[in-house]
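In: No sequence on hand, only this structure:
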């Protein structure tokens, strides 16, 4: 655990500025504004909406489909009749010369607003290119939101037909295997390709079922859950064949198969998520077959946490973000706070306003990483454990997830979505409850009261709902909190609670929830050791009318760090200026000292001038002094197919990309360095 700086008994706060560190990735150069380095060639190309789609597919061809980068070429010229055209990406036979006669797969990528039926840039363009390349066997057309794959067949009359297939084959894979993948064929999602797939599925359901967006979302989640549970089985049954996708009557068999999986593997296992009314997948058979074909090639369990998180939370956010001040915390802000808190495997973690679980999953995975590292250090071979060693790792991991990870949220739809998110990240989600965190704990359901009593939590991560439009005005709720009382300041500047003639605190008529959440979170923490990171509106930190809140806070908690976040953190959607505040709950002796003489300790403070995106939500990149985009290099471990032996091998590759203009990782690094210096 990262211990707090020492405190003494004088109220003088030493403000230590954050000296931002260099990024953990290695700077390797720059790229002019409006350009991007091509993944396959490293050459600079124009940064356009179409290029964004192409770069994602290039990464997928190498990382997911396992084709060698040297066998792929972007913007490859071919002859079509008497004219010359450029194919967006061509995959050639292994080790063959890059010639039109050796082209094996053609890929056409378009920006999102180009329709598949477009007269010159739609599917017809791809098929004309495939016809012009004698030995091409497969093709893909995609704009990100739509994707179509084709196999070229001879019609026996000197011409070609194009059969729509579910997916193009990966390296060394047969067409049959690509249409019904076996476990060994499942692909780890890369870049934004899983996001594209989720979006395609959601849009298809909404377009073909006539459902409201939220209804379509829940049906999609049923299928995602079924996919995850099927991956845990010995045999893969989450699939749909090309005939099931193409023929409405045949699709009935696909829906029956998936419905049985959902009923037997999902509903029975997760009764707290799926009630009796949820036992049926309420989609047409043809829609089920389409969605299944979009997901069946991925391994959702093996895909990186952030890839799944970005895909899942975008879909959740567009459907479930409510009107109670709910704005989900960006992943980079979650990572910064969790890195600074450094939760350990023996510590109990809680998010009392967990939303879809992003903050909680980040903290959970941080602690799980500690467990895995400590276990592997004891293995005879740290890279390959014995059955007994792996079993012990699984036991420790399962024990931690079941006993130390908790979340609460008032919105039942968000709790349900959070449970699904936890399962997608390999956790059973048993520690999540729908409850009003701010009401009297005696009103909580018994298992929540038993497992999460006040004063029992080591680490809290929270972004509570905030805003004057959702005031807390219930007297029974307000009566629990000192911060719900009316406070008076005397001429000497001292604050006291106003009391009636019976000595009871005079309550305010209402209080915004974010103020009460501060007090409730401190109540939940273990005295003296419990620490938390909370997103707090800056008005609480600098509004003169809320000085009593600050007076109360510095007498109940040690402020460890204040990071002033950029105004665009929650954009698009909310431009409230916020700070990430880290604090530790004081014990009774420290509170007495704080009340009598004040405490003296240093506080880490930083201003995050960039958080990786602008007010429209678009990614922004770091610039050099000359105004060009900065490039960075990092090492990434990928699974590839050895083209001589056919075996899967792990290989480290150096990836060069534009550096996102995000100071939050640097703030976390600077805080940890500063914290070590305080000791």
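Out: Okay, I see it. Nothing here was measured: the structure is a model prediction, and the numbers come from that model. Numbering: from 1, shown residues only.
In: hey, let's count contacts and neighbours off CA atoms from now on
Out: Will do.
In: buried residues in stretch 529-545?
Out: 529, 530, 531, 532, 533, 534, 535, 536, 537, 540, 541 (16 or more other CA atoms under 10 Å).
In: Please disregard the earlier target; I meant stretch 341-355.
Out: So, applying 16+ other CA under 10 Å, buried residues of stretch 341-355: 341-345, 347-355.
In: if we can go back for a sec, quick check: of the buried residues of stretch 529-545, which lies closest to residue 205?
Out: Nearest to residue 205 among those is residue 535, at 35.4 Å by CA to CA.
In: Next one: residue 289 from residue 181, what distance?
Out: To residue 181, residue 289 is 15 Å away according to CA to CA, to the nearest Å.
In: where do the helices sit along the stretch 1-150 of the chain?
Out: 49-63, 123-132 (DSSP state H, counting those that start in this stretch).
In: Ignoring the adjacent residues along the chain, who's closest to residue 79?
Out: Nearest non-adjacent residue to residue 79, counting by CA to CA, 6 or more residues apart in numbering: residue 85, 6.2 Å away.
In: which ones are touching that neighbour?
Out: Residues near residue 85 by CA atoms under 8 Å, 6 or more residues apart in numbering: 77, 78, 79.
In: what ranges do the helices span in the stretch 301-450 of the chain?
Out: 305-320, 331-341, 358-377, 387-404, 412-424, 446-451.
In: Using CSV, lay out the ones you listed together with distance to residue 210.
Out: Below are those laid out as CSV (distance: least, CA to CA, whole Å):
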stretch, distance to residue 210
helix 305-320, 16
helix 331-341, 33
helix 358-377, 30
helix 387-404, 39
helix 412-424, 21
helix 446-451, 39
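In: Which one of those helices lies nearest to residue 579?
Out: Across those, closest to residue 579 is helix 331-341 (CA to CA), at 10.5 Å.
In: Run the angle between that closest one and helix 358-377 for me.
Out: Going by axes from the mean of the first three to the mean of the last three CA atoms, to 10 degrees, helix 331-341 is angled at 50 degrees with respect to helix 358-377.
In: and the angle from helix 331-341 to helix 305-320?
Out: Counting by the same axes, to 10 degrees, helix 331-341 points 120 degrees away from the direction of helix 305-320.
In: these two touch, right, residue 200 and residue 142?
Out: No - if you go by CA atoms under 8 Å, residue 200 and residue 142 don't touch, sitting 10.8 Å apart.
In: and here's the other structure:
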């Protein structure tokens, strides 16, 4: 991206005071407040007129007085056609970048009123906010607006009906001939503003709600990216731009605009259909915008080169825009970037790894995995941008990973589409992002999507932050009974097994995701999962922890602060668990040994016999008590059992034996834990507590991120696992 301000300083066109609060236009000798948002746009436009359009600085006047009836106003910039600056040629109206679509249209009206008020024949009007530009040919003899794709450069008499062409910088330059422009790389903040303002322009009129507008903007961004990827000859115009029709072809202003809009609509629709053939999962429905609305969006994005814009910048821009729109209602779909980065950084993911997120939300984990592989590729091919041979090796290195090895499942269709677009923005990786309940079987997923990659036992890494607290009920989801953790846990200290269906009435979604992730992992594969601390600490969740021990080698537990998800609307204290799937025979051996421990402890303690004896003692004592009271009160046994005296006595009796049973159970559990600790394989577990993770409860950045330090140590620990 050209740094106009720096070039302007170097060429002596502008200068600044020490704190850059004041700008001076050197030739004009005028000094202005640079903190004014409109002044920043005006300075940029002034420099573009000189550096891009080649107008001599002496033909440009700033803040030109315009008499409007009894008032005197100022036109921001006027470019003159003569050295005496008597014949105004171009009038430029500058607005701040954050101007709304309605305000921009008002600015066009204002610019026209200035053009008609200025003496002489103003031939062109340029209205700009820095991120949106519209150009017009002015005819004072007729009250019409002939929109142009650009203003003429210095010395150019005839303008083409398009502005942006592929490889414009390599085309020969000829005096008096129009110079075309190629697409420009812009920064994150500028791109974020364009996304936001295009979105607002779609819904502000009330025809679409913000959610529908987001979906439609997604489709057009998809078309924009697809247009950039199309092969083109040097100098061939892009399709995703406003291409005008001359007055010679259509005199009527209204009909001319309708034809331009229809042509644009057809070009965009063709792009959409061409891209959709390659991946029907990206967008299933058609573009639902009017041609005029499409024109509005195109006006914000036509000049931008999304393909060449830095991956992190455009990714952050889309996520910032997406986050500002979705986070209020869909905060749970966004895992904070610091946590995502920490998890992906410490795992040894490579281009050969098969990676899955079973509840991928907006795709944050997948994007970081993709970028990790891309960075790995650039380590091997550092000069890929300037070396065709290196590029040929580098591109498949990460692109094949994105296309074949990166998978995501998201239940919310709108968020799923956003995740796909997020991946497309990052140069692919969307093919294997599907809309589905992440807890249905792999067979059900494959049948519905036709994607054979979602196969149990095939993934090297699963990185995920499942939804917390959703209760999956058997009456609503029949698949609950297929989960081991969807069944009532077996109590080895229970005297009698309960008959009938042992499926739970319901189970927390995060618990079921643990099992689903276990099923998707291959042996030796690693799971990094964000879980509520209740699973790690609540006594009622011991059966889950026991199952975790059987299924996984617990690699690490990293505790997050209470505020980790507060900015996203969740206050649940959580931790990140890193787990490595045991081989099947090892799991079976663990389960067998535990059953053996339990059986031997029960036998050595004569547990069943003692429980039977105590049950008989209770029944005998209850009978003796009833017989004693019957002989005294001459009441029936049933009547006696209903008396307050008997109920109090019986409660004390049952409490006495319950205490005996609890003492025996406690002893057996202690013996079981001691036996397990002594005889089962022991291994080190990485434990850490992060109190500051780079942002506070409101999401505001802080100076310290302890996850960086923890991550470096955990990375070393994971690498050393094979040696432990």
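Out: Arrived safely, thanks for sending. All of these numbers come straight from a predicted model, not from anything done at the bench.
In: Could you check which of residue 200 and residue 142 of the first structure has the larger neighbour count?
Out: More crowded of residue 200 of the first structure and residue 142, by other CA atoms under 10 Å: residue 142, with 25 against 18.
In: Please name the nearest non-neighbouring residue to that one.
Out: residue 109 (5.1 Å).
In: how many neighbours does that neighbour have?
Out: Neighbours of residue 109 of the first structure (other CA under 10 Å): 26.
In: Kindly report the same for residue 612 of the second structure.
Out: Neighbourhood size, residue 612 of the second structure [other CA under 10 Å]: 12.
In: Ok, residue 446 of the first structure next?
Out: Neighbours of residue 446 of the first structure using other CA under 10 Å come to 11.
In: now the biggest strand by length in the first structure and helix 49-63, what's the angle there?
Out: What stands out as the longest strand in the first structure, according to DSSP state E, is strand 629-641. Angle between the axes of strand 629-641 of the first structure and helix 49-63 is 30 degrees (criterion: the same axes, to 10 degrees).
In: Return the residues in contact with the residue nearest the centre of the first structure.
Out: Geometric centre of the first structure, nearest residue: residue 309, 2.3 Å, by CA atoms, centre = their mean. Going by CA under 8 Å, 6+ apart, residue 309 of the first structure touches 358, 421.
In: what residue of the second structure takes the place of it?
Out: Superposed on the second structure with TM-score structural alignment, residue 309 of the first structure falls opposite residue 315.
In: From residue 337 of the second structure, how far off is that match?
Out: To residue 337 of the second structure, residue 315 of the second structure is 12 Å away according to CA to CA.
In: and residue 287 of the first structure, which of the three is it?
Out: helix (DSSP: H, G, I helix; E, B strand; the rest coil).
In: The second structure: which residue goes with that one?
Out: Residue 287 of the first structure maps onto residue 293 in the second structure, by TM-score structural alignment.
In: what's the nearest residue to its match if we skip its chain neighbours?
Out: residue 202 (6.7 Å).
In: Would you check the span in the first structure matched by stretch 618-629 of the second structure?
Out: Going by TM-score structural alignment: stretch 618-629 of the second structure matches no residues.
In: Show me what counts as buried in that stretch.
Out: Buried residues in stretch 618-629 of the second structure (16+ other CA under 10 Å): 618, 622, 625, 626, 627, 629.
In: Quick check: which element contains the third one?
Out: Translated: residue 625 of the second structure. Per DSSP states H and E: residue 625 of the second structure is located in helix 607-633.
In: Run through the neighbouring helices and strands of that helix.
Out: helix 637-641, helix 644-679 (3 or more CA pairs under 8 Å, 6 or more residues apart in numbering; DSSP states H and E).
In: So for residue 265 of the second structure, which of these sits nearest?
Out: Set against residue 265 of the second structure and scored by CA to CA, these come closest in helix 644-679, at 69.5 Å.
In: and the next helix or strand after that closest one, how far from the first structure on average?
Out: Sequence order places strand 686-689 as the next helix or strand after helix 644-679 of the second structure, per DSSP H and E. Between strand 686-689 of the second structure and the aligned residues of the first structure, the post-superposition mean distance stands at 2.6 Å (mean CA distance after the TM-score superposition for the first structure).
In: Was I right to think residue 368 of the first structure contacts residue 397?
Out: Yes - assessed by CA under 8 Å, residue 368 of the first structure is found in contact with residue 397 at 6.5 Å.
In: outside of stretch 333-351 of the first structure, which residues touch it?
Out: Residues outside stretch 333-351 of the first structure that contact it (CA under 8 Å, 6+ apart): 1-2, 358-360, 362-364, 366-368, 370-371, 400, 403-408, 456-462, 531-533, 580, 582, 664-665, 667-669, 671-672.
In: Show where it falls in the second structure, residue numbers please.
Out: Under TM-score structural alignment, the match for stretch 333-351 of the first structure is residues 339-357.
In: Tell me the gap between that stretch and the middle of its chain.
Out: 16 Å (CA atoms, centre = their mean, to the nearest Å).
In: Pull up the distance across that stretch, start to finish.
Out: First-to-last residue span, stretch 339-357 of the second structure, CA to CA: 15 Å.
In: for stretch 576-589 of the first structure, same thing?
Out: Counting by CA to CA, you get 36 Å between the two ends of stretch 576-589 of the first structure.
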